[in-house]
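# One predicted model, sequence on top.
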Amino acid sequence: ILDNLSPVELESFSRCNRKFQHFVKIYKTSVFRIEKIYGTFFDPPEVIGEFQDLQGSTGLVVSGSTALGFFTRGHYAGDLDTYCQLLHSRVVGHWYQSHGYGYVPTDGQLDDLDADIDRVNAAIRADTPTIAVFEDTDIREYKLHNIAAVWNFQHGPRQIQLVATKYSPLKTILSFHSTCVMNVVTHRAAYCLYPKLTLESRATLLVDMEIPLTEVQAYAVDKYVRRGFSVLH
C-alpha cells in the first residue's frame, strides 16, 4: 500500500495515529536509502561511503534517471550520470579507475584519460570548441555551453558517465530538457527541484523545446511517458 502513496499521502497517512506513523517511519528508512541507488554500481557497501566522501571533496553530484528513481522509489536501468567541474575531473576519474571502472574513450578522445583531460583543458584555455559524445538521449538534448567533456567508465555491464562542466554542474542540470530530471544527489542530501510536479502530479514540463519535437527529442521525452509521467508544454 505504502509503495503506491505519494510523499504527501505518506505524510497524511502517518498522521492518522501513532501506529501508522511508526509504519511510515520504518518504510521511509527502508526505501530512501542511498544503497538503493549506489549499490548497483559500487560494492562492497563500504565503497559507497568512500564515494560520498569523494562527492564531498570534489562537488561531484549525481543526476539523471538514478536520482529520479531515488525519489519515485522506482528502478530505472541505465548509467550512473555524475557531474563535476572540470578542475576536479581528474581526481574523480582516477577514483573510478581505482575501483574497477575502465576508461572507455569515444570518437575524438585520446586513449589515456589523463592525456584527454589535458587535451580538454588546453582546448578551453585556447577557447577552442570541444567535442562531447553523449550516449544518453537525455544528455544529447541538454544545452552544451557549460559542458567541457563527457568520459565513460565501464565495469562489466555497469557504466558511469562523468560529465565535466566548465562552471557549476547545477548550471547544466537546470538546462535539462524537462523538469522531471532536475534532481540532484550530493554527498549529504538528495534534492528534487520540482517535487509537486514530479512526485505528486507525476508530470514533467518541457523546457525550451518547440513543437513539433525532433526525433531525438521525442525519444527522450517518450522515455518518461513510458515511466508514467504526463508531459506538459
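Arrived safely, thanks for sending. Residues are numbered from 1 along each chain as shown.
# CA only for contacts and neighbour counts going forward, please
Noted.
# how about the strands in this structure?
Using DSSP state E, the strands of the chain run over 61-63, 80-85, 102-104, 147-155, 158-165, 183-185, 190-192, 203-205, 230-232.
# Can I get these in TSV including mean neighbour count?
Output for those, formatted as TSV (neighbours: other CA atoms under 10 Å):
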stretch	mean neighbour count
strand 61-63	24
strand 80-85	23
strand 102-104	18
strand 147-155	21
strand 158-165	22
strand 183-185	24
strand 190-192	18
strand 203-205	21
strand 230-232	15
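# Put this next to the first one:
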Amino acid sequence: MSQPELVEDLFNCPPAYNVVLACLSPADIIRLGKTCRLLRDAVASFQSLAYNINRHLEHFVSDPLALRKLQVKYKFLISGSNALQFLDRTFYYGSDLDIFVYPENVKELGSHLIDHEGYIFQHSEKQEPKYEDVAITPRNLSVLHRTASQGEFVYNSQLSDLLKFKNKKRDLEIQLISCRRSPLDCILYFHSTPVVNFITADMAYSLYPKATFDKRIALQFGYEWHEATGKAYKKYAERGWEFFSKLTWDKAKEIQPCTIPDTIRYLDDEHTWRVPLDTAGLDLYPSAKKSDSKGKSYSFSYFNGYSSTMTVGIGYEVYHSKSMEETYVFAERNFCDAANQLVDYLEEYDPSRKKGLK
C-alpha cells in the first residue's frame, strides 16, 4: 500500500485518526486541518468530540444544559484554568470552576447551584454564614480607563465579591466571581496571557493562542514579588509555560508574532482562536445566535520606560449606558464616543430606553 493510500485509509477511519489527533497540540491540529479536504474533515470530526462543552461541564454539574441556559440568560463567562483546560484538552486535578458574572445575577446563579446541583455555600470570614443574607456589591463604574500592565496591575482588583460553593458529595468547588465592571474586564485584567481565555454559551475564545498553545510562553502583567501573583506564575510555570520576568527588546521582537503589539484587537479577529460550541437545547435569541464579539475590543502594548527591559499591558475603555444591559469594552475612547452617539439616536427613536434597566 502506497503512503497516500495509507494516509487516506487512516483519516477515513475515525477510531484511528482520533488516536493520532489526540496526541497533537491544538496548534498542530489546526495546521493539519489546513493541508487538504480529507484532513480538514477529520479535524472537524475530532474537534466536535474533543470540545464537547456539556461533557466538560459534567465534571462539576449534573445538568450542564441547565447551567448553560442560565449563561444565555445572565451572560456570564467561564474562565480561569477551566477554560484553559478545555481548550488545551487537559485536566488539572483539584482545579475549580470559575464563573465570572455581573453582580446583579450572582444570587440567582448561586441559588441554582444550591437548589439543583447539591452545592453548599462556603462563606469567608467577612461574609454572612447564610447564603440568603450575603450582600453583593453593585457594579462600580467609577474607573473606566483600564490598563493591565506591571505598572498598574493589582491582583484581583477587578472583582468585587468572591463566593465559593462546595459539592456535598464530591471534592469539587465552583467559584462565582462578582465583577466590579464586567466579566470581560475581569478576564482582560488577569495576571498573564495563558489564562486570557473564556467560554460563552456558544463559543470558546483564546485571545493569545499562538503564545499559549503553540509556543507555550506567558507574558506577565504583574510582578512576581507580589505573593498572590508570584504563586500564580509558579503554578503555571510548573504546568509548562515559560515566563519572562525581564523582557528585553530583543526578546520582545522575537515573540512579537505571538503578542500582536500596538494593534486594536477584536474577539473575532484573525489572531483570536474561536471554537464553536454545540448549542442544541439552548434558547438563543435570533440576535444572539453568534457571540457578541463586534462590540468588544482592546489593545496590547509594550511599555519600555527608562530601562533596558520592558513591561507589557492590555489597555481598553469600559463603556456602560443605562440604555444597554451589558457593559462593553472598547480599545479607544473614540469608540465610546461613537457608542454614545448611537445611544442618543436610539433613545430619540425609542424614548422608553431612557428609563434604563429595571
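Right, received. Where do you want to start? Worth saying up front: this structure is predicted, and the values here are computed from it rather than measured.
# could I get the strands of structure 1 as CSV with distance to Val216 of structure 1?
Putting the strands of structure 1 into CSV (distance: least, CA to CA, whole Å) gives the following:
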stretch, distance to Val216 of structure 1
strand 61-63, 20
strand 80-85, 19
strand 102-104, 24
strand 147-155, 19
strand 158-165, 20
strand 183-185, 22
strand 190-192, 25
strand 203-205, 17
strand 230-232, 16
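# closest to Val31 of structure 1 out of the ones you listed?
Ranking the strands of structure 1 by distance to Val31 of structure 1, with CA to CA as the measure, places strand 190-192 first at 13.4 Å.
# residues in structure 2 aligned with the helix or strand following the closest one?
Heading C-terminal from strand 190-192 of structure 1, the first helix or strand you meet, by DSSP states H and E, is helix 195. Helix 195 of structure 1 corresponds to residues 209 in structure 2, going by TM-score structural alignment.
# The residue nearest the centre of structure 1 and Glu9 of structure 1, how far apart?
Computing the C-alpha centroid of structure 1 and ranking residues by CA atoms, centre = their mean puts Ser63 first, at 1.8 Å. According to CA to CA, to the nearest Å, Ser63 of structure 1 and Glu9 of structure 1 sit 25 Å apart.
# picking that back up, which residue lines up with the residue nearest to the centre of structure 1 in structure 2?
By TM-score structural alignment, Ser63 of structure 1 lines up with Ser79.
# Does its match touch Thr200 like I think?
No. Ser79 of structure 2 lies out of contact with Thr200 (CA atoms under 8 Å); the separation is 9.2 Å.
# Looking at structure 2, name the residue matched to Tyr76 of structure 1.
Counting by TM-score structural alignment, the partner of Tyr76 of structure 1 is Tyr92.
# Just give the number of residues close to the residue nearest to its match when sequence neighbours are not counted.
Distances taken as CA to CA, 6 or more residues apart in numbering put Gln85 closest to Tyr92 of structure 2, at 7.3 Å, once the chain neighbours are dropped. The tally of other residues near Gln85 of structure 2 (other CA atoms under 10 Å) stands at 17.
# I figured Gln85 of structure 2 was touching Asp96, is that so?
No. Here Gln85 of structure 2 lies out of contact with Asp96, judged by CA under 8 Å, at a distance of 11.0 Å.
# Which stretches in structure 2 count as helices?
Secondary structure of structure 2 (DSSP state H): helices at 3-10, 14-21, 26-33, 37-50, 53-57, 64-74, 81-88, 106-116, 183-188, 209, 227-238, 249-254, 256-259, 333-349.
# Mind reading off the mean deviation between the fifth one and structure 1?
Comparison of helix 53-57 of structure 2 with structure 1 after fitting gives an average deviation of 2.1 Å (mean CA distance after the TM-score superposition for structure 1).
# now do the fourth one
Its matched residues in structure 1 lie on average 2.3 Å from helix 37-50 of structure 2 after superposition (mean CA distance after the TM-score superposition for structure 1).
# Burial check on the counterpart of Ile30 of structure 2 in structure 1, number of neighbours?
Aligned counterpart of Ile30 of structure 2 in structure 1: Glu11 (TM-score structural alignment). Per other CA under 10 Å, the neighbour tally for Glu11 of structure 1 reads 15.
# Tell me how far Glu11 of structure 1 lies from Tyr167 of structure 1.
Applying CA to CA to Glu11 of structure 1 and Tyr167 of structure 1 gives a distance of 37 Å.
# what do you get for Thr106 of structure 1?
Applying CA to CA to Thr106 of structure 1 and Tyr167 of structure 1 gives a distance of 23 Å.
# Check Asp116 of structure 1 too.
For Asp116 of structure 1, the distance to Tyr167 of structure 1 - CA to CA - is 19 Å.
# now do Leu197 of structure 1
28 Å.
# Ok, Ser98 of structure 1 next?
26 Å.
# quick one, which of those two is more surrounded?
Neighbours per residue, other CA under 10 Å: of Ser98 of structure 1 and Tyr167, the larger number sits with Tyr167, 16 against 10.
# ok, that one touching Leu87?
No. Taking contacts as CA under 8 Å, Tyr167 of structure 1 lies outside contact range of Leu87: 9.6 Å.
# which residue in structure 2 lines up with Leu54 of structure 1?
By TM-score structural alignment, Leu54 of structure 1 lines up with Leu70.
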